[in-house]
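**Student:** using only what follows, build the 3D model:
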Amino acid sequence: MEQSVAVRRSKEEKKVLRKQLKASHTLLKHEGISTAPQPTKSLVVANGGLGNGVGREELSTVLKEMGEVETLLMPPQKPYAFVTYRSEESAQRAHAHLNGQKLQCGENSVTLYLSYVDSVTCEEKNSVPLPEGLLLVEDFVSPEEEALLLAAIDWSSTNDDVTAQKALKHRRVKHFGFEFRYDNNNVDKDKPLPAGLPEDCLPVLERCVRNGHINIMPDQLTVNQYESGQGIPPHVDTHSAFEDTILSLSLGAKTVMEFRHPDGRLVPVVLPGRSLLVMKGESRYLWTHGITPRKFDVVPACDPESPAHTTSDLGPNRNLTLSKRGTRTSFTFRKIRHELCRCAPSPSPPSAPSIPSCHADATRLEEEYVHRVYDAIASHFSSTRHSPWPRVCHFLSSLSPGSVLADVGCGNGKYLGVNPELIAVGCDRSSALVQICAERGFQAFVSDALSVPLRTASCDACISIAVIHHFSTQERRLAAVRELVRLLRPGGRALIYVWAFEQEYNKQRSKYLKEQNKEHPGNLSPINDTSDGIQEPHGKARMHTSRHLEDNYRPGDSMQDVSKVIDGKLSVHTNRTAFNTQDLLVPWHLKEGKRQGGEESGENCNRDPSPSESGPVPVFHRYYHVFQQGELEQLCVQVPGVKVQSSYHDQGNWCAVL
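**Tutor:** Alright, predicted model coming up:
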């Protein structure tokens, strides 16, 4: 009887193993890896890669038990590895004994599946150089200095009269010299903190000046403490608040900081403990930097026979391994800027893109001129989005308690907390903005607005605020509305806001145009301005009366004939001027927004830049399709089952309730 049970259990285990092997082969096929039917010296180890938590040390140890290993290749972010043995017999031994065996990697347990391959190939990627102006100095402070600096930060003290300490959702922060305000991403230059910088920092800073890393003593320090798994969204340190050079000292555990260029280049930089990172010039103003929240980093493996890796040497043909994150404390030193910044006018992108002619062109355009831009400007964008719009708040307040709300394209989540009686969830294409939502305690996830992973008819209400105008074809804009409608239960309502082509309506100019005319009333000619696009109305802004569909749109009405592009190329819009095309690129100058009289606006920095005062200000271009009157309603009624309940113009936006 016992023997029968054992035989049955053995058969079941073999059956499970066959299924798992088949699944692993399917994965390898999708990855473009061809397995060999006959034994060879090389094997692919499915389920044994850096991408699923297997470290080089653990995998190498178990593989070497089977024979002498020539090479072990572990591509970054992939759930497999390649091993080549000195002899075919060793490879056969590994194939026979390790297939289906479990490997314990810390708290992570994986099952290995090995297959023969004729050759080990891995896409060779050229090493991307460090961003211009970025310097990494290892072992800049001694272990004794590190201990003194860490001891100087008293996390148990919360005396905000001396220092400013905050417990953010994903890290804790302490400020010295001047407090950095996260509500407006700026500093109050007239309110220094009494304590100044800790005395133990002065010898380190004096060494920075002597070595030429910075030419002036910093007067502001931000200390961030990151536990394992914590990070910070991609951002550019505030331009208007601080001078050019930024010093960042890493103490404790090492981590990987990712630098991203607006053109999509990504440079991961390993920051060892006790290292100094110097950011100036292009690396300071043009590239974003951030730390992805995770508990393991892919880093170069320690090899005593090779020189230390100090930069982004994380290519697929390098000896890579996993590094478990520990507690890291960063000391970021900056010099407060006491004079106004001087920013350059908006340049055009290197080669103006064309209006898309097919689905593939549209997705490429939106990836470069919408998705990448919002990831790059997320922190600055969020700092200019404080106050919810009154009419949107009215819509949210009108919903019944307990209603399920989906904010599709939620940005920094400023509408998710307007009505606490709702069950509100947000989604956005930008992972950096979703992380900001999480830090604020909101429920949000990363998702494309054309395919939201929520059940059909699961929501009582949806809002789409300033999102659909970023889709670059009529078909994709219609698909975005159709997806909102899919989420709604019968009788559910959606509110949509899009930028309006008509920035003057009922003889009233929107704030977008009024901002320009404070100094030159009546002047609508183009000017150089570095502000963001359409401004959000503040509490006392005049609101237009809601109009029903029949009051301002009748099906069949033709749209105004507006020239879209010249020679098929999108033009770059001049901020604060009337639109002259419907499809265009709107510049975003990556500097810090500030609040003026309750309004949310960018800083007005129109003087010519002085290289001695500041570095170049990066300019990003976002694609927009600005809607003509009636166009939004015409789009919505194409979706079956939709009734446009009301529509209106609200400070430069066309709006509709479905």
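**Student:** C-alpha from now on. contacts and neighbour counts both.
**Tutor:** Will do.
**Student:** so which bits of stretch 153-162 are buried?
**Tutor:** Val162 (16 or more other C-alpha atoms under 10 Å).
**Student:** same question but for stretch 107-116, I mixed them up
**Tutor:** Within stretch 107-116, the residues that qualify as buried are 110-116, counting by 16+ other C-alpha under 10 Å.
**Student:** helices or strands up against the longest strand anywhere in the chain?
**Tutor:** Longest strand in the chain, counting residues (DSSP state E): strand 488-499. Packing partners of strand 488-499 (3 or more C-alpha pairs under 8 Å, 6 or more residues apart in numbering; DSSP states H and E): strand 459-465, strand 653-657.
**Student:** can I get those strands in CSV including distance to Pro304?
**Tutor:** Formatted as CSV, these follow (distance: least, C-alpha to C-alpha, whole Å):
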stretch, distance to Pro304
strand 459-465, 55
strand 653-657, 62
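**Student:** one more, so I can put them side by side:
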Amino acid sequence: MNINHKGGLKLNKIEKKFLRKQSKARHVLLKHEGIQAVSYPTQSLVVANGGLGNGVSRKQLLLALEKCGPMEALLMPPNKPYAFAIYKTIEESKKAYAILNGKEIIDDLGQKIILYLNFVEKAQWKRMRLQALPPGLLVVEEIISSEDEKMLLESVNWTGNTGDQNFQKSLKHRRVKHFGYEFHYENNTVDKDKPLPGGLPDICNSILEKWLKEGYIKHKPDQLTINQYEPGHGIPAHIDTHSAFEDEIISLSLGAEIVMDFKHPEGVTVQVMLPRRSLLVMTGESRYLWTHGITPRKFDTVQASEQFKGGIITSDIGDLTLSKRGIRTSFTFRKVRRMPCNCSYSSVCDRQRKATPPSLPESSKEAWQLEQEHVHRVYDLIARHFSSTRHSPWPRIVEFLKALPSGSIVADIGCGNGKYLGINKELYMIGCDRSQNLVDICRERQFQALVCDALSVPFRSESFDACISIAVIHHFSTAERRVAALQELARLLRPGGQALIYVWAMEQEYKNQKSKYLKGSKTSQEDKEEINRINSATTTAGLLVNQTPDLGSEDQASSVPTTNNIQEGECTSRKVPSSELPVHTNRTSFHSQDVLVPWHFKGNPSKDKDVEPFGLAGSPDPSPVFHRYYHVFCDGELEASCQAVGDVSVLQSYYDQGNWCVVLQKV
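**Tutor:** As a prediction, the model looks like this:
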């Protein structure tokens, strides 16, 4: 009797746990996908956890669902963790609801997945717009025979025991061999004056001659890179360097099929299936403008139709399934460029746009240390003085905030003293900043704000209607960290939500616009006396000051006089002792993208609770100088960084008083 009683309690706990998880699944689908469950039986069920996005194939799910009765349709949206099961009668759907709710199935990786079913009035999903292949892209199926494929694969010696072992590399996620010229990954180019001995393998030469004769390619390549990919590995989205290679890039897929992602700068993404033994030819726009890459994963979403072999993966959710990846070997052929690139895509052309030298840090740890010393620490120390120079909001940022619908939830990532948090009283705004002292100022002004890092914002994904990031991303010291900050903004936005981003511009004069930063270079006699006093004081300390507290971009204090005792246009190359970065001279054009910008603290720091009481050692001037790190963006660089972010499109880009600005939309 007691055993039965205990057994009954145990069963009751299991039922309660199941009901909680089923309710949670229903809530998540409603909140994030807009799928409304109903409390009464219908022919249609939404199956949570039973989707392509979490490793369940069409065949696998059908096997479980069809045991409950004949079905009209199984709809599996691409990359989503749910599916819609539509039965022929309500009785059959009720049976599936009773039998399959809480049922465990095993996915193709051997992991257990529990299904949670709810009734819906009708299946609904966000249809993806069908795209055409990127212009200039060609996929040729069965370009070689299975015998030639076997011969090519066997010709690659991965043991490293032959004379060409110096040309083989093991990268983090793949093995690589180079022929003709070695490809240098540190700068994505080749040394045109150092060809590798032996040229291309003889077996490749005969195949290339055949493709030339048949018209699939127009030029015979002289460089070959062979990559071997294990299942689950990929390659980041990229554009082959314009200045290194000619227009035509061709890639032969051997051993296994793969889905390659092509992305346009405006956010359009096209997934292209590359079948085994197929040839991919990229020319024109697809070669020069679109990025291409392979997402690291062990399964690809593909068309289930047997007649489908290669080309675009459509959004037909009645015909999608999962394909398990195998070991794929790609032969990528290029022709080394001898003349300068003169393509029509200057925004992404390394020859036509201004060169962007790499940031100083060589690792994530070094980047964090630089930012900790020359961004985080500095803003905490100067918070009160910084806030006193930040009064007037910029018109185009105000315009963006005032245009948002009433009731919108908006995040200000890097809110500083919160000057934008109260602009539009019809919005629900919350700010965050890395500086505790700046956040304290926001709270004193009765704004909602918290301390966090812009790379890890503690808000749920897709929870904001809009975000702003004003004069923040230029403080990250590597390209990867700047892209990560953009990705974090995209994560926070709901589909259709927008983000406004401002960064400092390398170009302080652009299309007859001259920023206030340069316009403020005239000084009065009183200012010049102050300049001489400051320079005299700081020379004793061995540091170059001759700077205003800040630049004349969005994050500007234009009322502060210039303190510059050098000739107009002269560039200083002096450095802060602890850094290799140059110190920028305010009110002059930028001469480096990665710089330290001094902030000269006005007043007595010992009386300010936010500034530790130290000045320049041995200096008669007790006011300290703080150096903030900046990466100033070249024309087109911000848009290029945005291209690396998934699921966003650039709605607008513009130049505003020494800043490059974009408006992104989550797609």
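**Student:** TM between them?
**Tutor:** In this superposition the chains share a TM-score of 0.59, using TM-score structural alignment, normalised by the length of structure 1; 452 aligned residues with a C-alpha RMSD of 4.9 Å.
**Student:** returning to what we had before: for the helices and strands packed on strand 488-499 of structure 1, which one sits closest to Pro555 of structure 1?
**Tutor:** Pro555 of structure 1 lies closest, by C-alpha to C-alpha, to one member of these: strand 653-657, at 15.0 Å.
**Student:** following element in sequence after the longest strand of structure 1, please.
**Tutor:** Moving toward the C-terminus from strand 488-499 of structure 1, the next helix or strand (DSSP states H and E) is strand 504-505.
**Student:** so which of the helices and strands packed on strand 488-499 of structure 1 is nearest Ala424 of structure 1?
**Tutor:** The closest of those to Ala424 of structure 1 is strand 459-465. By C-alpha to C-alpha, the value is 9.5 Å.
**Student:** if you count contacts, what does that closest one end up packed against?
**Tutor:** With contacts taken as 3+ C-alpha pairs under 8 Å, 6+ apart, strand 459-465 of structure 1 sits against strand 404-408, helix 474-487, strand 488-499.
**Student:** buried stuff in that strand?
**Tutor:** So, applying 16+ other C-alpha under 10 Å, buried residues of strand 459-465 of structure 1: 459-465.
**Student:** make a markdown table from those residues and add distance to Asn159 of structure 1 to it.
**Tutor:** Below are the buried residues of strand 459-465 of structure 1 laid out as a markdown table (distance: C-alpha to C-alpha, whole Å):
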| residue | distance to Asn159 of structure 1 |
| --- | --- |
| Cys459 | 46 |
| Asp460 | 46 |
| Ala461 | 44 |
| Cys462 | 44 |
| Ile463 | 42 |
| Ser464 | 42 |
| Ile465 | 40 |
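**Student:** so which of those residues is the closest to Gln104 of structure 1?
**Tutor:** Closest approach to Gln104 of structure 1 among these (C-alpha to C-alpha): Cys459, at 42.8 Å.
**Student:** touching, the closest one and Gly491? I think so.
**Tutor:** No. Counting by C-alpha atoms under 8 Å, Cys459 of structure 1 does not reach Gly491; the two are 10.2 Å apart.
**Student:** please enumerate the strands of the stretch 1-150 of structure 2.
**Tutor:** All strands of the stretch 1-150 of structure 2, identified by DSSP state E, counting those that start in this stretch, fall at 44-48, 71-75, 82-87, 104-106, 112-114, 116-120, 137-140.
**Student:** elements contacting the lengthiest helix in structure 2?
**Tutor:** Under DSSP state H, the helix in structure 2 containing the largest number of residues is helix 2-33. The contact analysis (3+ C-alpha pairs under 8 Å, 6+ apart) places helix 2-33 of structure 2 against strand 116-120.
**Student:** got the angle for the strand it packs on vs strand 82-87?
**Tutor:** The directions of strand 116-120 of structure 2 and strand 82-87 differ by 60 degrees, with axes from the mean of the first three to the mean of the last three C-alpha atoms, to 10 degrees as the criterion.
**Student:** what stretch of structure 1 does strand 116-120 of structure 2 fall on?
**Tutor:** Mapped onto structure 1 using TM-score structural alignment, strand 116-120 of structure 2 spans residues 113-117.
**Student:** so how far does that stretch sit from its counterpart in structure 2?
**Tutor:** Average distance, stretch 113-117 of structure 1 versus aligned residues of structure 2 after superposition (mean C-alpha distance after the TM-score superposition for structure 1): 1.1 Å.
**Student:** rewinding a little: now the helices and strands packed on strand 459-465 of structure 1 in a markdown table, with distance to Ser4 of structure 1 and mean neighbour count?
**Tutor:** Putting those into a markdown table (distance: least, C-alpha to C-alpha, whole Å; neighbours: other C-alpha atoms under 10 Å) gives the following:
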| stretch | distance to Ser4 of structure 1 | mean neighbour count |
| --- | --- | --- |
| strand 404-408 | 55 | 24 |
| helix 474-487 | 53 | 20 |
| strand 488-499 | 55 | 21 |
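**Student:** out of the ones you listed, the one nearest Glu58 of structure 1 is which?
**Tutor:** Across those, closest to Glu58 of structure 1 is strand 404-408 (C-alpha to C-alpha), at 43.0 Å.
**Student:** can you give me the neighbour number for Glu444 of structure 2?
**Tutor:** By other C-alpha atoms under 10 Å, the residues close to Glu444 of structure 2 number 11.
**Student:** buried ones in the longest helix of structure 2?
**Tutor:** Buried residues in helix 2-33 of structure 2, counted by 16+ other C-alpha under 10 Å: 22, 25-27, 29.
**Student:** just the helices in structure 2 please.
**Tutor:** Ranges of helices within structure 2 are 2-33, 58-65, 90-100, 146-155, 202-214, 284-288, 364-371, 377-388, 395-402, 436-444, 479-492, 516-519, 525-541, 637-643, based on DSSP H.
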